[in-house]
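Asks: Need coordinates for the following:
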Amino acid sequence: MALDLRIFTEPQQGASYDTQLAVAKATEQLGFSAFFRSDHYLAMGGDGLPGPTDSWTTLAGLARDTDTVRLGTLVSSATFRHPGVLAIQVAQVDQMSGGRVELGLGTGWFAAEHAAYGIPFPEKRFGILTEQLEILTGLWGTPVGETFDFDGTHYTIQDSPALPKPAQEQVPIIVGGGGPRRTPALAARFATEYNQSFPQIEEIGPRIGVIEQALSDAGRAPGSLTQSVALVLAVGADEAEFTRRAAAIGREPAELREHGVAGTVSEAVDRLASLRDQGVQRVYLQVLDLQDLDHLDLVAREVAPQL
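Replies: As a prediction, the model looks like this:
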């Protein structure tokens, strides 16, 4: 089976809508299956100019400005939006895209971005995430003409018409995280995909085993959850080009080779083939230099066909 390759961006580091659109269009034209972005409001190093862009506002624009590429977040923070609002936003963007949206949702972790924009950041957030997933799937799954109610610890929904509905019968939901028990159980309950973000390479295979056990415990069929990883991308046609791309994102070549999809074309192919052999079905290639569209072209022309 061919490995599914997606492009994953970090626009909080500094990217206008037009820059993101250029990357999304290149992603589509070059044959990658999806354009994903992080959901953050504060740069992690650097000035972040021109400033953050909201992920679902951005994806709404991309829904109209692209044609075929899938669009999503890796991952939205449950602290940012009330679940009823998020359900409306995602359903509307899915309609605007003709059914191309996927939702990655997590607990949130970056306290500083909450402080910077006045967003509450409770110490315990797993229950919030769980209830949001219950509400999102409940609202979207309520038949038209019926209503949805929910009485939880964190949220109460009363007599909701549960509208609008997404274009897709089921919006794919991505859950990630490294917890030993609760996160795998949550993924088995709600998700269509489980993502490992920037894991140690040697831990990827064992973690897939943990998730498969969680599926069995939940009564789901083995292999019914897409297994994905997100890894930094830095590939060159030769060593000099790779070194230049590493320098452009402020990373050391040796470190990139250890932790990412990095090095020469043959090294990138070997890393991705190894991931596939461990049971990975989808890889989100984290592109940090959004001006370097030749990077995407190289991967599409030289790496992807070998997988």
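
Asks: okay, CA-based contacts and neighbour counts for the rest of this
Replies: Fine.

Asks: Just name whatever secondary elements the lengthiest strand in the chain is in contact with.
Replies: Among the segments of the chain that qualify as a strand by DSSP state E, the longest is strand 226-236. Contacts defined by 3 or more CA pairs under 8 Å, 6 or more residues apart in numbering; DSSP states H and E place strand 226-236 against strand 193-197, helix 239-248, helix 253-259, strand 261-264, helix 265-277, strand 282-287, helix 293-298.

Asks: Before we compare anything, build this one as well:
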Amino acid sequence: MDLRIFVEPQQGNTYAQQLGVARAAEEGGFDAFFRSDHYARIGGGDPGPGPTDSWVTLGGLALQTTRIRLGTLLTSATFRYPGPLAIAVAQVDEMSGGRVELGLGAGWYEAEHTGYGLPFPSLGERFDRLTEQLDIITGLWTTPAGETFSYQGRHYQLADSPALPKPTQRPRPPVIIGGFGPVRTPRLAATYGDEYNAAFQPLAEAARLFDQTRKACEELGRDPDSLKLSVALTVCCGRDEAELARRAEAAWQPLATLREAGLAGTPSEIVDRIGAYAKIGADRIYLQVLDMDDLDHVALLAAEVLPHV
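Replies: This is a model prediction of the structure:
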């Protein structure tokens, strides 16, 4: 089981705080550091310094880390044109020495779009755009050197693109698809994805979504075992109830809620909970760490959870 650290910087965190968590995750032996891609805080409270751009941040982290993989859960297809996004991700992949993964989704949070002047089309159009973006980005990356790439879609058209730069990873960086749609999401994951992510889903629902995605692979003639399956869950680990309560408060959620819907408890309780997700087929778990100043939390997870999974 791979364990990855996942943060939500739009809640009011600086680049320096993200760097601190990324380095703590790398030193602790975690597989990856991932961040959300949002431009506005979700929920109430102090917005802090405001948002940080995900791919600018990951470019900086690429130069200030050495081993840990880096990526997004999930970049929204509404935020960028596919050509420039392919360039940005390929550049960060080169800067990191081939450690980048692209999580790409349709987008869902209307307030960040209206707050920063980004179009927010209907759900159907967002999925149409996501499909075209996946076609284009993977097409640009896998076009042989010296050849050009053209594309005629409803929303995007490319003519004789040089399809540069190429990412360091060949044939391309891994692509992660997430979401809960009953038809289009599993088909997109089966068609383009190297990983399918069911974020913040309880055990039974994650199992259903995994089965749905495996079925989509079979329908397309793809080996379901070639697609990694993952979940993202809020983590709250403590050696005793007092430590747990303190960390739950810093995560803005009641401890009882975290115990039911996330990974909350002592290290041994969290190991058992992770084992339950492994039994339904999860290959990796993204541990959502909400208090980015609590590096002792990351160290505890590294010392007393990671070695047992």
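
Asks: which residue numbers in the second structure go with the longest strand of the first structure?
Replies: Taken onto the second structure by TM-score structural alignment, strand 226-236 of the first structure occupies residues 228-238 there.

Asks: Where do the helices of the stretch 51-200 of the first structure begin and end?
Replies: Using DSSP state H, counting those that start in this stretch, the helices of the stretch 51-200 of the first structure run over residues 55-65, 83-97, 111-117, 126-141, 182-190.

Asks: Mean neighbour count added to those, as CSV?
Replies: CSV is the format used below for these (neighbours: other CA atoms under 10 Å):
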stretch, mean neighbour count
helix 55-65, 18
helix 83-97, 21
helix 111-117, 13
helix 126-141, 20
helix 182-190, 20
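
Asks: coming back round to it: quick one: buried residues of the longest strand of the first structure?
Replies: For strand 226-236 of the first structure, a neighbour-count test (16 or more other CA atoms under 10 Å) marks Gln227, Ser228, Val229, Ala230, Leu231, Val232, Leu233, Ala234, Val235, Gly236 as buried.

Asks: what's the answer for stretch 168-184 of the second structure, then?
Replies: By 16+ other CA under 10 Å, the buried positions in stretch 168-184 of the second structure come out as Thr168, Gln169, Arg172, Pro173, Pro174, Val175, Ile176, Ile177, Gly178, Gly179, Phe180, Arg184.

Asks: Mean neighbour count, the helices and strands packed on strand 226-236 of the first structure: which tops it?
Replies: strand 261-264 (a mean of 25; mean count of other CA atoms under 10 Å).

Asks: where in the second structure is the aligned partner of that one, by residue range?
Replies: So strand 261-264 of the first structure sits over residues 263-266 in the second structure, by TM-score structural alignment.

Asks: what range in the second structure matches the one helix or strand Val23 of the first structure maps to?
Replies: Using DSSP states H and E, Val23 of the first structure sits within helix 17-29. Using TM-score structural alignment, helix 17-29 of the first structure corresponds to residues 15-27 of the second structure.

Asks: ok, and for that stretch, which residues are buried?
Replies: Quick answer for stretch 15-27 of the second structure (16+ other CA under 10 Å): Tyr15, Gln17, Gln18, Leu19, Val21, Ala22, Arg23, Ala24, Ala25, Glu26.

Asks: Of those, just say which sits nearest to Ala299 of the second structure.
Replies: Ala24 (7.1 Å; CA to CA).

Asks: Which residues are in contact with that closest one?
Replies: Contact partners of Ala24 of the second structure, counting by CA atoms under 8 Å, 6 or more residues apart in numbering, are Leu295, Val298, Ala299.

Asks: how about those residues in JSON lines, adding distance to Arg208 of the second structure?
Replies: Listed next are the contacts of Ala24 of the second structure as JSON lines, based on distance: CA to CA, whole Å:
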{"residue": "Leu295", "distance to Arg208 of the second structure": "34"}
{"residue": "Val298", "distance to Arg208 of the second structure": "30"}
{"residue": "Ala299", "distance to Arg208 of the second structure": "33"}
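
Asks: nearest to Ser76 of the second structure, of those residues?
Replies: Using CA to CA, Val298 comes nearest to Ser76 of the second structure of those, at 27.2 Å.

Asks: And the alignment partner in the first structure of that closest one, how far from Phe32 of the first structure?
Replies: Under the alignment (TM-score structural alignment), Val298 of the second structure pairs with Leu296 of the first structure. When distance is defined by CA to CA, to the nearest Å, Leu296 of the first structure is 9 Å away from Phe32 of the first structure.

Asks: any shared contact partners between these two?
Replies: Taking CA under 8 Å, 6+ apart as the contact rule, Leu296 of the first structure and Phe32 have no neighbour in common.

Asks: So what's the residue count around the residue nearest to Arg70 of the first structure when sequence neighbours are not counted?
Replies: Excluding the flanking residues, the one nearest Arg70 of the first structure by CA to CA, 6 or more residues apart in numbering is Ala34, at 4.3 Å. Look at Ala34 of the first structure: counted by other CA atoms under 10 Å, it has 23 neighbours.

Asks: Ala34 of the first structure against Lys25, yeah?
Replies: No: applying CA atoms under 8 Å as the test, Ala34 of the first structure and Lys25 come out as separate, 10.3 Å apart.

Asks: Now the common contact residues for the two.
Replies: By CA under 8 Å, 6+ apart, no residue touches both Ala34 of the first structure and Lys25.

Asks: one step back: what would the helices of the stretch 51-200 of the first structure look like in a markdown table with distance to Phe148 of the first structure?
Replies: Formatted as a markdown table, the helices of the stretch 51-200 of the first structure follow (distance: least, CA to CA, whole Å):
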| stretch | distance to Phe148 of the first structure |
| --- | --- |
| helix 55-65 | 24 |
| helix 83-97 | 11 |
| helix 111-117 | 30 |
| helix 126-141 | 6 |
| helix 182-190 | 18 |
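
Asks: what about the aligned residue in the second structure for Leu285 of the first structure, distance to Ala232 of the second structure?
Replies: With TM-score structural alignment as the matching criterion, the partner of Leu285 of the first structure in the second structure is Leu287. For Leu287 of the second structure, the distance to Ala232 of the second structure equals 6 Å [CA to CA].

Asks: ok, now Gln64 of the second structure?
Replies: Gln64 of the second structure is 25 Å from Ala232 of the second structure, by CA to CA.

Asks: what's the closest of the helices of the stretch 51-200 of the first structure to Tyr41 of the first structure?
Replies: Nearest of those (CA to CA): helix 111-117, 5.7 Å.

Asks: any idea how far Leu164 of the second structure is from Ile5 of the second structure?
Replies: The value you get for Leu164 of the second structure to Ile5 of the second structure, if CA to CA is used, is 31 Å.

Asks: wait, Ala62 of the second structure
Replies: 16 Å.
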